[in-house]
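# 3D, please:
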Amino acid sequence: MYSTDHAEIYDFIHAARGRDWAAEADDLAKLILDRRPEARSLLDVACGTGEHLVRFATHFERTEGLELSEGMGRIAEAKLAGGTVHSADMRDFDLGTSYDAIVCMCFSLSYTRTVEELRSTAASMVRHLAPGGVLIAEPWWFPEKFIDGFVSASLAEEEGRAVSRLSHTVKDGRTSRMTVRYTVADRSGIREFTEHEILSLFSEEEYKAAFAEAGCPVEYHPGGPNGRGLFVGVRP
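Next comes the predicted model:
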């Protein structure tokens, strides 16, 4: 779960890395509306700071988020001007309602530690999906595509603030372990912090099986907004 320090700089550093949340949300909305033109409601699972939700609100009448990180959820709520961000664990949640579309982006599913947790998360999502509803999920790298020892570096700058991000990711059995070191310089001084993320290396077949077992078969679409592809399905 992301720390408060990370939440506060998340949008700033990832925008500098080239993320365009509005364009991504527009593309996702098209995928949804092509399959369910009458879609009016959407749930963004593991919505982070809510950048996708801000744009989704221009496409759907009711948009809500679900986020476990308190810092991320607080930022998302502030952006949505009265919109709802549920504080809950995606592995097992019950919101008492259903949605025409559910999305789970930015490899959030890979934070589940086991295939059983992946299946539980898929089941929770599908339970909230209306019949004929559209589900879209973005995976982490499949085992055969993961680059062991991958290194990345980014720098974001604006007047009075600069943030650097260095990451190193290694394979550890069926997981990848990412170490991310941040340096933040602003008018108050310079501070550093390090995040450690464990991301499961599920196979394409394991993702598909989890959603099929939950009652919403999905197809894998290569490419996607971040090169890892998307799983897209419609609940019968």
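
# When you work out contacts or count neighbours from here on, use the C-alpha atoms and nothing else.
Noted.

# Please look at residue 191 and residue 163 and confirm they touch.
No. The pair residue 191 / residue 163 is not scored as a contact, 9.8 Å apart, by Cα atoms under 8 Å.

# so what sits against both of these two?
183, 184, 185 (Cα atoms under 8 Å, 6 or more residues apart in numbering).

# want to put them side by side, so please do this one too:
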Amino acid sequence: MDSSTGSDNFSSVYARAYDATYCDKDYEAECDFLEEIFCRYKGGTVQSVLDLGCGTGGHALLLARRGYQVWGIDRSPEMIAIAREKARTAELANSIHFEVADICSLDLRRVFDAVICMFAVLSYQVSNEALVAAMCSAHRHLTSGGLLISDFWYGPAVLVQRPSERVKIVQDGAERLVRITQPALDTEHNVVQVRFHIMRLRGKEVVEEANEEHELRYFFRPELEFYLAHTGFVIEHFCPFPQLDERPGERTWNVTLIARAC
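Modelled structure (predicted):
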């Protein structure tokens, strides 16, 4: 049995289990949502996209297939290796580039029409310093008037609904993946400490196992407005993810922010 414990990067076990664990995630619909934002707030002129915290490339690959020039950035070498292999298999190497890097210190020396931070990547910026660095990085890579689009954990919903333990079991070929999620709410620091226990089973045998400790910050609109304004952005819109014309509320765990670089 292969066993590992996650640190700052996702463990290799977690990375290999990632796509199977989120097999029910509707990336196509989420890219439709992104294109709706591109159309409404950039008049359909977006041609290049930087995906910060791209993971295994779920959004980046679909956007590349739809004709965008895409760069995907993630600090997990295992995730990027999977994303590159998927790009090679899909014959998208000419329209997409994946790179291992920290989004907070990234400097590609090029700009994009839009920067996306999907799947609560912003919420992984737990400290104020990391949040500012990530926003500055996004701004540094945007054209004037370019869009920053990010979903995040919404404070009012987290405090009302409260995170709870969950178990997810999915079939991955001849094997089963079991992920146990155990969250702990820290209201003093506006974070949720999440412990993942992942097992890959072949029959009754555990062939791979990993423990991961993640920490995610939940945000409130006024603080994000403050940080965005002080890193060179103008707020365009807040909405439930992925519902552009609705308003966030206490049942809206994931909220989307849309901001414009000025």
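
# Comparing residue 191 and residue 163 of the first structure, which shows the higher neighbour count?
residue 163 (21 against 11; other Cα atoms under 10 Å).

# Beyond the helix or strand that one falls within, next helix or strand please.
Element membership for residue 163 of the first structure (DSSP states H and E) is strand 161-172. As assigned by DSSP H and E, the chain's next helix or strand after strand 161-172 of the first structure is strand 175-186.

# Can you mark which positions in that following strand are buried?
175, 176, 177, 178, 179, 180, 181, 182, 184, 185 (16 or more other Cα atoms under 10 Å).

# Also stretch 191-204 of the first structure?
Buried residues in stretch 191-204 of the first structure (16+ other Cα under 10 Å): 194, 198, 199, 200, 201, 202, 203, 204.

# Could you find the counterpart of the fifth one in the second structure?
Right, the one you point to is residue 201 of the first structure. The alignment partner of residue 201 of the first structure in the second structure, by TM-score structural alignment, is residue 218.

# what separates that match from residue 115 of the second structure, distance-wise?
20 Å (Cα to Cα, to the nearest Å).

# Helices of the stretch 1-150 of the second structure, start to end?
12-21, 27-42, 58-65, 77-89, 128-140 (DSSP state H, counting those that start in this stretch).

# average gap between the last one and the first structure?
Right, helix 128-140 of the second structure. Helix 128-140 of the second structure differs from its equivalent in the first structure by a mean of 0.9 Å after superposition (mean Cα distance after the TM-score superposition for the first structure).

# Where in the first structure does that helix align, residue-wise?
Against the first structure, helix 128-140 of the second structure falls on residues 115-127 (TM-score structural alignment).

# got the contact list for the matching stretch?
So stretch 115-127 of the first structure is in contact with 90-94, 98, 102, 109-110, 112, 135, 202, 206-207, 210-211, 213-216, 235, going by Cα under 8 Å, 6+ apart.

# Swap in 7 Å and give it another go.
Outside stretch 115-127 of the first structure, the residues within contact range by Cα atoms under 7 Å, 6 or more residues apart in numbering are 90, 91, 92, 93, 109, 112, 210, 211, 214, 215, 216.

# what sits against the fifth one?
Going back to what we said before, that points to residue 109 of the first structure. Contacts of residue 109 of the first structure by Cα under 7 Å, 6+ apart are 118, 139.

# Pull up the gap between it and residue 83 of the first structure, please.
24 Å.

# and what of the third one?
The spacing between residue 92 of the first structure and residue 83 of the first structure, counted by Cα to Cα, is 22 Å.

# Need the helices of the stretch 1-150 of the second structure in TSV (columns: mean neighbour count and distance to residue 157 of the second structure).
As requested, the helices of the stretch 1-150 of the second structure are exported to TSV (neighbours: other Cα atoms under 10 Å; distance: least, Cα to Cα, whole Å):
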stretch	mean neighbour count	distance to residue 157 of the second structure
helix 12-21	19	24
helix 27-42	16	21
helix 58-65	23	25
helix 77-89	19	29
helix 128-140	20	20
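
# Make CSV out of these and add distance to residue 50 of the second structure.
Formatted as CSV, the helices of the stretch 1-150 of the second structure follow (distance: least, Cα to Cα, whole Å):
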stretch, distance to residue 50 of the second structure
helix 12-21, 21
helix 27-42, 13
helix 58-65, 8
helix 77-89, 14
helix 128-140, 9
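
# closest one to residue 156 of the second structure among these?
Set against residue 156 of the second structure and scored by Cα to Cα, the helices of the stretch 1-150 of the second structure come closest in helix 128-140, at 19.2 Å.

# To which residue of the second structure is residue 169 of the first structure aligned?
Match for residue 169 of the first structure (TM-score structural alignment): residue 183.

# OK, contacts around that match?
Contacts of residue 183 of the second structure (Cα under 7 Å, 6+ apart): 163, 164, 165, 192, 193, 194, 195.

# Trace residue 49 of the first structure over to the second structure, please.
Using TM-score structural alignment, residue 49 of the first structure pairs with residue 56 in the second structure.

# let me redo that: residue 2 of the first structure
Residue 2 of the first structure maps onto residue 10 in the second structure, by TM-score structural alignment.

# Kindly provide the distance from its match to residue 36 of the second structure.
With Cα to Cα as the criterion, residue 10 of the second structure and residue 36 of the second structure are 31 Å apart.

# Could you find the closest non-adjacent residue to the counterpart of residue 139 of the first structure in the second structure?
In the second structure, residue 139 of the first structure lines up with residue 152, judged by TM-score structural alignment. Distances taken as Cα to Cα, 6 or more residues apart in numbering place residue 120 nearest to residue 152 of the second structure, at 4.5 Å, with adjacent residues excluded.

# Equivalent analysis for residue 146 of the second structure, please.
Going by Cα to Cα, 6+ apart, residue 146 of the second structure has residue 113 as its nearest residue, at 4.9 Å.

# hang on, isn't that neighbour packed against residue 44?
No. At 10.5 Å, residue 113 of the second structure does not count as touching residue 44 under the criterion of Cα atoms under 7 Å.
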